[in-house]
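S.K.: Quick one: sequence plus predicted model below, questions after.
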Amino acid sequence: MTPSSSISLVFTVQRREPELVAPAKPTPHEFKFLSNIDDQQTLRTQVPVIQFYRNEPAMRGQDPVRVIRKAIAEALVFYYPFAGRLREGPGRKLVVDCTGEGVLFIEADANVRLEQFGDALQPPFPCLKELLYDVPGSSAVLGCPLLLIQVTRMMCGGFIFTLRMNHAMSDAAGLVQIMSAVGEIARGALVPFVPPMWERELLHPRNPPRLTFSHPEYDEMPNNKGTLIPHDNMYLSDPKEDVRVIFIVNTRAKFKPPLPVEYYGNALAHMVAISSVAKLCNNLVGYALELVKKSKADGKKIISNHPVHPVVDGWTGFERHAPQCIGMRVFYIQSVRSWLDELDGLETISIQADVTEEYMRSLVDLLELKWPPLIMLEKTYLVSDLRCTGFREVDFGWGQPVYGGPALGKVTSFYIPFRNHKGEDGIVEPFYLTGPAMEKLEKEIESMRSLPSMNLRILTPPSKYPLCELMVNLGLHEIKAQRGLFLFWICHV
């Protein structure tokens, strides 16, 4: 089954009443403070994850719901802060009230088989709201369960594991750590292989705080128009405005010594590249994806010197102002033809220098001085690289997942490791476009048919926006557009 048919897949999910799963043994009732990195306004959100598992003959007679529910209770003995609730203390700073109440758990069954999702599982996933049910009153940041987990059995004997986490508690690496602990206990371990460490004071500010680096990702982006652009014109930016690409970096290894592997708090930095709309439109190439790739490889100041995807962000308001059908910031790809042009006159784009321990200490101090800390999302495209986080290694006893990773990105695009039906490994990057932006890109791709160095195939399924597959000889390799969603398929070369 093709990805396009998977998107239109419809099935029914029958759920039992949500229940609270508490730690299997008594745990300390105490208050635990979060670090300044945890306690950022942009991390006060819920993060959804989805994992698809095949039927495993060796687990015949075992119920994944019962196995995982029991393992969660035992894992919460070690990760007991997750069984508590977030409160706001003085100055709106967050604290975990370790109440031991537990996490939300939902048992469900679906009249669908894994093979019906297609050969290549990738976002967007059909019936996601049924597979990860939003229990009324459970999604607030304060006073609500910090984890919501749903296990849905499929008719084929496989199951779908979905999870929603309060991002203030952990980043992707920390989330994988607790998911792995549940998996290890489900497979028979008495304790997690990696014992958890809270120790958020490792990222406490210095006394007195001191700034030794600039952190433009926390600067307010000026709005030259002074008002929000209407929804149907959000993709049009003022040429004089600055737009940004922010990419999220795991900084655990940047400290000396590195943060302990047991640490499961947020340990991320937001590296930023800034350029004006005019430069992005008038120069020959864009910068966003290549900057993400190179800067995460070596963390150094980058001057882009070869063509990549030209990405222009045209979103001028917060998520609540975006069209309901989009669910993500709006940006568009400009001047696909310029990939093949000369590079004379290419200007540089500003980007932060190396991420070091001193950079992170400066960041923590900034967050102490600038409270409440808020990364401005106007005119910004966020990218997070999840290739090495380990979602695909989480095993509850049924083997590795067919797909493991983000279920949906409301604010951030993700680099997700992906294996297609041919066994080829690559990266999928989902993000959303408005209807006008989609039409613009389709026209650009259509105009490339005559370019000799491109091998272009256009496939048109029965939908408003045709599925476009672009094979680029140097290799980027596949762009798929379906119903407002783009999936970049980048082969490992």
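M.R.: Yep, it's here.
S.K.: switch to C-alpha atoms for all contacts and neighbour counts from now on
M.R.: Noted.
S.K.: and the residue most central in space within the chain, what element?
M.R.: Nearest residue to the geometric centre of the chain (Cα atoms, centre = their mean): F414, 4.7 Å. Using DSSP states H and E, F414 sits in strand 412-419.
S.K.: Could you pull out the buried residues of the next helix or strand after that strand?
M.R.: Sequence-wise, the next helix or strand downstream of strand 412-419 (DSSP H and E) is strand 425-432. Using 16 or more other Cα atoms under 10 Å as the test for burial, strand 425-432 gives 426-432.
S.K.: now strand 425-432 and strand 412-419, what's the angle there?
M.R.: Inter-element angle recorded for strand 425-432 and strand 412-419: 150 degrees (by axes from the mean of the first three to the mean of the last three Cα atoms, to 10 degrees).
S.K.: How far off centre is strand 425-432?
M.R.: Chain-centre distance of strand 425-432: 11 Å, with Cα atoms, centre = their mean, to the nearest Å.
S.K.: Could you do stretch 394-413 as well?
M.R.: 11 Å.
S.K.: what's the span of that stretch from first residue to last?
M.R.: Start and end residues of stretch 394-413 are separated by 22 Å (Cα to Cα, to the nearest Å).
S.K.: Structure two is appended below for comparative analysis:
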Amino acid sequence: MLGLKSWWCMLENMLLCLQFVLYVTLTCIMHDGMKVTRLRCGGFVFGIQVCHNLMDAPGVTQFLQAVGELAGGMEAPSVRPVWARELLDARDPPCPSYQHPEYELAADAANDRLRPGAELVHRAFLFGPKELSSLRDQLPPRMRLRCSRFLLLSAFAWRCRTAALGYAPGDEVRFMFVVNARGKRGRPLPEGFYGNALTFGVARTTAGELCSGPLGRAVELIVAARARVAADNYAQSVADALVLLGRPRFTTARTYLVTDLTKANLHNVDLGWGLPVYGGPATTTLATFHIPAAGGGITVPMCLPPRAMVRFTANVRAGLSEASSHRGRSSGVESAVLSRM
């Protein structure tokens, strides 16, 4: 039999988990952000909209997994929810130890190619193993084995997108990506933390250098940005900088923002009817995602003005077809091919 202390611990755990589920569920309902659509085939679409101030992608996945486990009869979720927001508080006084270009305004930001209210076209691009292999062949031999799919595809899409938007050669362009602060040194977050635990990495160069240089150069820029974000106490520095800067919004002008969802496990959430056919964002805006696809591929949704979308599609096709037809040629030829995009 369980003693009084054990019963109390079990009750406390159940109440905390129930509070977690109710808190997020009520927040979704109040923001008109939860909807179930039944399909004629017998399937259904379960969609939620959550304010990013509440949680990030791992937090959303944890919440949905908890809902599925409780619906399946478990007394408590397998991962106990943890609040612990105080671990990400700024210091007193705030003392940033790094630069944070993600909150620096871009020069002449008002003249960006993407403007609020402009007509935009949505399209998804699937990069399977064959396409990824073709892109990898464009890298110098020393980089091919060490370059992740995220780095490879990000660098390629950044170049195609920048060329499609038609920026002037001297315009600064940025690639910004989301980095999960869980598991980092400094202030480690406990398992079950479901709040926002993300920072941004930023790679910067000019449009001319990005589009005329080889693909490997774009990869190197992103690798260097990732190394800066991985430094000790970077997340703490972000919190300090946000307080001093008055909590500004991150910059978006001439910026390609990507979130990698290939490890978010949204596609493995079981709400009681088995694994989903698709698990991920319903659409994209000026930011985009890397979404896992069947067969080891990655889907990249893109949102661009109509003419830019036509150019982006052509750039992707040209880059892939040229890479396949010129395998084994020198990096100089690769550079010339890519500079025509």
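M.R.: In hand now; what should we look at? Because the structure is a prediction, the values reported are computed rather than measured.
S.K.: still on that earlier bit, now do the same contact list for the counterpart of the residue nearest to the centre of structure 1 in structure 2.
M.R.: Aligned by TM-score structural alignment, F414 of structure 1 pairs with F289 of structure 2. Contacts for F289 of structure 2 (Cα atoms under 8 Å, 6 or more residues apart in numbering) come out as 258-261, 299-301.
S.K.: Would you format those residues as TSV with distance to L54 of structure 2 included?
M.R.: Shown next, in TSV, are the contacts of F289 of structure 2 (distance: Cα to Cα, whole Å):
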residue	distance to L54 of structure 2
V258	20
T259	17
D260	19
L261	18
T299	26
V300	25
P301	24
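S.K.: so which of those comes closest to S339 of structure 2?
M.R.: V300 (22.4 Å; Cα to Cα).
S.K.: ok, the equivalent of that closest one over in structure 1 - contacts?
M.R.: The equivalent of V300 of structure 2 in structure 1 is E429 (alignment by TM-score structural alignment). Contacts for E429 of structure 1 (Cα under 8 Å, 6+ apart) come out as 413-416, 486-489.
S.K.: For these, which ones persist in structure 2?
M.R.: Retained in structure 2: 413-416, out of the contacts of E429 of structure 1 (criterion both residues aligned by TM-score structural alignment, their matches' Cα atoms under 8 Å).
S.K.: quick one: which of the residues you listed is nearest to V151 of structure 1?
M.R.: Nearest to V151 of structure 1 out of these is I416 (Cα to Cα; 21.9 Å).
S.K.: Could you check how many residues crowd around the closest one?
M.R.: 27 (other Cα atoms under 10 Å).
S.K.: Show me which parts of the host helix or strand of A164 of structure 2 are buried, residue by residue.
M.R.: Per DSSP H and E, A164 of structure 2 falls inside helix 149-165. Applying a neighbour-count criterion of 16+ other Cα under 10 Å, the buried positions in helix 149-165 of structure 2 are 149, 151-165.
S.K.: which stretches of the stretch 51-200 of structure 2 form helices?
M.R.: Ranges of helices in the stretch 51-200 of structure 2, per DSSP state H, counting those that start in this stretch, are 57-71, 129-136, 141-144, 149-165.
S.K.: go on, structure 1?
M.R.: 3-7, 64-78, 128-131, 172-186, 277-282, 288-298, 357-369, 435-447 (DSSP state H).
S.K.: L105 of structure 2 matches what in structure 1?
M.R.: Per TM-score structural alignment, L105 of structure 2 is aligned with E220.
S.K.: Chain neighbours aside, what residue packs nearest to its match?
M.R.: M376 (5.8 Å; Cα to Cα, 6 or more residues apart in numbering).
S.K.: got the contact list for V219 of structure 2?
M.R.: Contacts of V219 of structure 2 by Cα under 8 Å, 6+ apart are 151-152, 154-155.
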